[in-house]
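>>> please find the sequence and the predicted model below.
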Amino acid sequence: MSNLYTRSEIYWARFKVRGIEYRHSLRTRSKSVAEKRLKALRQSIEDQALFGATGPVSWQDAVVSWNEHIARSISASTCTRYISSLGQIRTWLDNKSVQEIDGAVLRDLVKGRQRHGVTNATIRRDLTAIASVLAHCVDEGWVEENAAQAFNRKRVPERRDPILLPTDDDVAYTIGREATRFGDMMLLARETGMRQEEIAGLEHSSVDIKAQTITFIGKRRKLRSIPLSPVAVELISRQPRFLKCQFVFWHMDEDAEGKPIASRYRNVSSNFGDYTERAAARAAKTDVPYRRFRFHDLRHLFAVDYLRTGKGGIYDLQRILGHTTITTTEVYLDYLTPEQAQAARTGVAQKGAQKRRSGTDD
């Protein structure tokens, strides 16, 4: 059946899109003009049927729009992590509209990333970043469903590397003989189990020395309150304050006019890498046993020590670390003796640990 017909010598269009018949006057007596208008009209209706009333929105435009709004709802560190992930997956999405991103597109992305040797943990973070952008698209009315959120992540199971705890000698050797502000950041992680960015962003207003607690907004914007040991109190108390700087741990920087200012630590990972690299070089020269570790391993070391010395139970530790589920915290039970693990499960603090926490001796 022809898609063109005439009424009173005026050409009309007649066609179906997704089972719906459309008839429109093309307002011309010229067949060649009618054919061009038919093509444009049909393309417009097909686009509306496929993409919605707003038409296609490119992935790149969606990311720009998302970036303008996302800072209101997530932390700066999370935003930075998302942007890093989005930069890595441009090959698969930059030529797409958001309406075209479905399960098939995401499966191709996952396979492509795996072929490049990317770990499943990183791919899962990529999917989380994509889901954040698509959630914004849903809010804007550009798409109806979030394909990344619906994606079956069992396809990319996350296999965690076994935790290798550093020794106290490893920690001391990494810090070196001279006390530094960055070295104190490491020691505070060892004493509190705080994440590196939580320590880097720690503000004086979050610290209550008298009550020996730190209260702050942590990962996933959860309010956390953690106890401070006497050592942790000393570490924080000995940090010099810089005028008008709210951060406990700061480093010198320059403003736009070249004037000295105190700024929040921004490169914790790279600084820590420099520390462990120098420590490894010193150890190699002097034949000292030393194993490099990650800043996050100090958090693991705190957690195991907390349970091993009976300072509290597994649920106390979950609250201190800010874990969403107890399953995440229970991984530390593997580093305990059966007796210690049982005490941790029942939440029974050992008598000696209770006295150490209160500052009394036997």
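Arrived safely. Nothing here was measured: the structure is a model prediction, and the numbers come from that model. Numbering: from 1, shown residues only.

>>> use CA for all of it now, contacts and neighbours both
OK.

>>> check contacts around the nearest residue to Cys245 once chain neighbours are set aside.
Spatial nearest neighbour of Cys245, excluding adjacent residues (Cα to Cα, 6 or more residues apart in numbering): Ala262 at 6.2 Å. Ala262 makes contact with Phe242, Cys245, Trp250, His251, Met252, Asp253 under the criterion Cα atoms under 8 Å, 6 or more residues apart in numbering.

>>> please apply the same query to Asn120.
Here Asn120 is in contact with Gln114, Val156, Pro157, Glu158, Arg159 (Cα under 8 Å, 6+ apart).

>>> can you add distance to Asp126, secondary structure and neighbour count and give these back as TSV?
Putting those into TSV (distance: Cα to Cα, whole Å; DSSP: H, G, I helix; E, B strand; the rest coil; neighbours: other Cα atoms under 10 Å) gives the following:
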residue	distance to Asp126	secondary structure	neighbour count
Gln114	12	helix	15
Val156	11	coil	16
Pro157	14	coil	13
Glu158	13	coil	14
Arg159	16	coil	9
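
>>> which two from these end up farthest apart in space?
Maximum pairwise distance among these (Cα to Cα): 13.9 Å, between Gln114 and Arg159.

>>> where along the stretch 101-250 of the chain do the strands fall?
Secondary structure of the stretch 101-250 of the chain (DSSP state E, counting those that start in this stretch): strands at 207-208, 213-217, 223-227, 250-254.

>>> ok, and here's another one to check against it:
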Amino acid sequence: MAGIYLRGKTWWGRVQKDGQDLRQSLETRSESVARGRLKVWLDELEALAWGGKPRLTVNAAMDEFQKEHGPTLRPSTVRRYGVSIDHLDAFLGDKLLLTVRSSDLKDFETARRTAGASAPTVRRDLACLSTVFGFAIEKEWADINPVIPFLRQRAKRGLRESPPRTRYLTRAEEARLIESALPYVADAILFAIYTGLRQEEQFSLTWEQVDLARKHVTISAETAKGKRERTVILLAPALAVLKRIPRHLKSPFVFHHGAATTTRGARRALPSASTKKDNDGERFNHLDRGLRNAAKRAKVPLLRWHDLRRTHGCRLLQEEKWTLEMVRDQLGHRSVVQTERSYAFLEVEDRRMAAHGPGTNPGTAAAQEIDNATGEPIAAQKPAQGRRTDLEKLKKSTA
């Protein structure tokens, strides 16, 4: 028994099957359209009864994937998947999951590349779709994943990930960067260089995870990329940061807005007349802008926050002479093979030092570099003193 009925101004379908009363919105105000959609629904129920696959759209599958797996993913992964899902929904959302073919994926690639997306970006979008197909196969909504063979084929023609970054700070660059950074940004940079924590691991760090007596911090499984708890040893500069950084009376976070100051002295108080939300004590999500501004003043080009983590790994291998196993455990890599691949580029530096002697490795050379254009030592520009930009803007907005 099946039929349609109005609920408000929207038509709904009602089906009685196997003693159950099934109801579903047909999402239309047109009776003729509603009857057509009811027939599609009935055909789908009949197919499922005989072992067929549900006629889900790509958009519906992505929604279910987000509902079930979203809470288990790291915030950065959720944000990245969200960007890809928006593009996939706009191009493939209305298409049935079972009808997606290589030609559809090629059309999606062409549209994204025409819009200006790079090959690695398009590949990440398709990798997100591949994950959704894997989820659909687990749910028995699909039998095959068409994205995997497509990516394998297109990789031969340029649709591949970017080459791995090898950027890391020299001693000279580190000295200029710290001198050019605002104090709270400099502390965060130093801590990243001398712990190797990922950005989310660092800025979600709480004092409960810090053990100053044993000189280590514990990264929880919920925050770690590999979902495995690990202990990170604090090198001396990182330990010094924790000893001098101001603790908040109420906030549990190590890096919080209450520690943000541009002055070398005491922290300034927020204007009491402010009507804006007081974020005092809230954790930082990132300090990318602070790093970018400091790098510009210090004349340190092409620097990203993750490069600070890579610098830590390079220092452990080159200067501290840690084994690959120790570096693996410190950085939270899954295996020694991953660590070896990540730092294989250091072999070039080792050969340079073997050929030309100690002191020729720019990563461990003295903290001074020469500007190729002027022939003069590169000097850092210090940040403005006694001014706090966000407070100045706040005063103007409340005046």
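Structure received. Here the structure is a predicted model, which means the values were calculated and not measured.

>>> would you pull the TM-score for this pair?
Remark: TM-score between the superposed chains equals 0.68 [TM-score structural alignment, normalised by the length of structure 1]; 295 aligned residues with a Cα RMSD of 3.7 Å.

>>> what residue of structure 2 matches up with the residue nearest to Cys245 of structure 1?
Under the alignment (TM-score structural alignment), Ala262 of structure 1 pairs with Gly281 of structure 2.

>>> look at its match and give its secondary structure.
What DSSP: H, G, I helix; E, B strand; the rest coil gives for Gly281 of structure 2 is coil.

>>> and the residue lying closest to His323 of structure 1 once chain neighbours are set aside, how many neighbours?
Counting by Cα to Cα, 6+ apart, His323 of structure 1 lies nearest to Thr329, which is 6.8 Å off, once chain neighbours are set aside. Per other Cα atoms under 10 Å, the neighbour tally for Thr329 of structure 1 reads 21.

>>> how near is Thr329 of structure 1 to Ala232 of structure 1?
22 Å (Cα to Cα, to the nearest Å).

>>> and for Glu46 of structure 1?
Distance from Glu46 of structure 1 to Ala232 of structure 1, by Cα to Cα: 64 Å.

>>> the more surrounded of those two?
Taking neighbours as other Cα under 10 Å, Glu46 of structure 1 and Ala232 compare with Ala232 leading, 20 against 16.

>>> show me what contacts the more buried one?
Leu187, Leu188, Glu191, Thr192.

>>> at 10 Å what do you get?
By Cα atoms under 10 Å, 6 or more residues apart in numbering, the residues touching Ala232 of structure 1 are Asp184, Leu187, Leu188, Ala189, Arg190, Glu191, Thr192, Ile209, Gln212, Thr213.

>>> need the counterpart of the first one in structure 2.
With TM-score structural alignment as the criterion, the equivalent of Asp184 of structure 1 in structure 2 is Asp187.

>>> count the neighbours of the closest residue in space to its match that isn't next to it in sequence for me.
Of all residues not flanking Asp187 of structure 2 in the chain, Val241 sits nearest, at 6.0 Å (Cα to Cα, 6+ apart). Under the neighbour criterion other Cα under 10 Å, Val241 of structure 2 is assigned a count of 18.

>>> hmm, Thr195 and Val241 of structure 2 touching each other?
No: using Cα atoms under 10 Å as the test, Val241 of structure 2 is too far from Thr195 to be in contact (11.1 Å).

>>> can you tell me the element the spatially most central residue of structure 2 falls in?
Among the residues of structure 2, the one closest to the centroid is Ser76, at 3.5 Å (Cα atoms, centre = their mean). Per DSSP states H and E, Ser76 of structure 2 falls inside helix 75-92.

>>> compared with structure 1, how much does that helix deviate?
Helix 75-92 of structure 2, aligned to structure 1 and superposed, deviates on average by 1.9 Å (mean Cα distance after the TM-score superposition for structure 1).

>>> per the alignment, Arg167 of structure 2 corresponds to what in structure 1?
Checking TM-score structural alignment: Arg167 of structure 2 goes with Leu164.

>>> what sits against Gln114 of structure 1?
So Gln114 of structure 1 contacts Asp108, Asn120, Thr122, Ile123, Val156 (Cα under 10 Å, 6+ apart).

>>> pick out the most distant pair among the residues you listed.
Farthest pair in the contacts of Gln114 of structure 1, by Cα to Cα: Asp108 and Thr122, 15.6 Å.

>>> more neighbours: those two, which one.
Between Asp108 of structure 1 and Thr122, counting by other Cα under 10 Å, Thr122 is the more crowded of the two (15 against 12).

>>> tell me the spacing between that one and Ala129 of structure 1.
11 Å.

>>> residues that sit against both of those two, list them.
Common contact partners of Thr122 of structure 1 and Ala129 (Cα under 10 Å, 6+ apart): Ser85.
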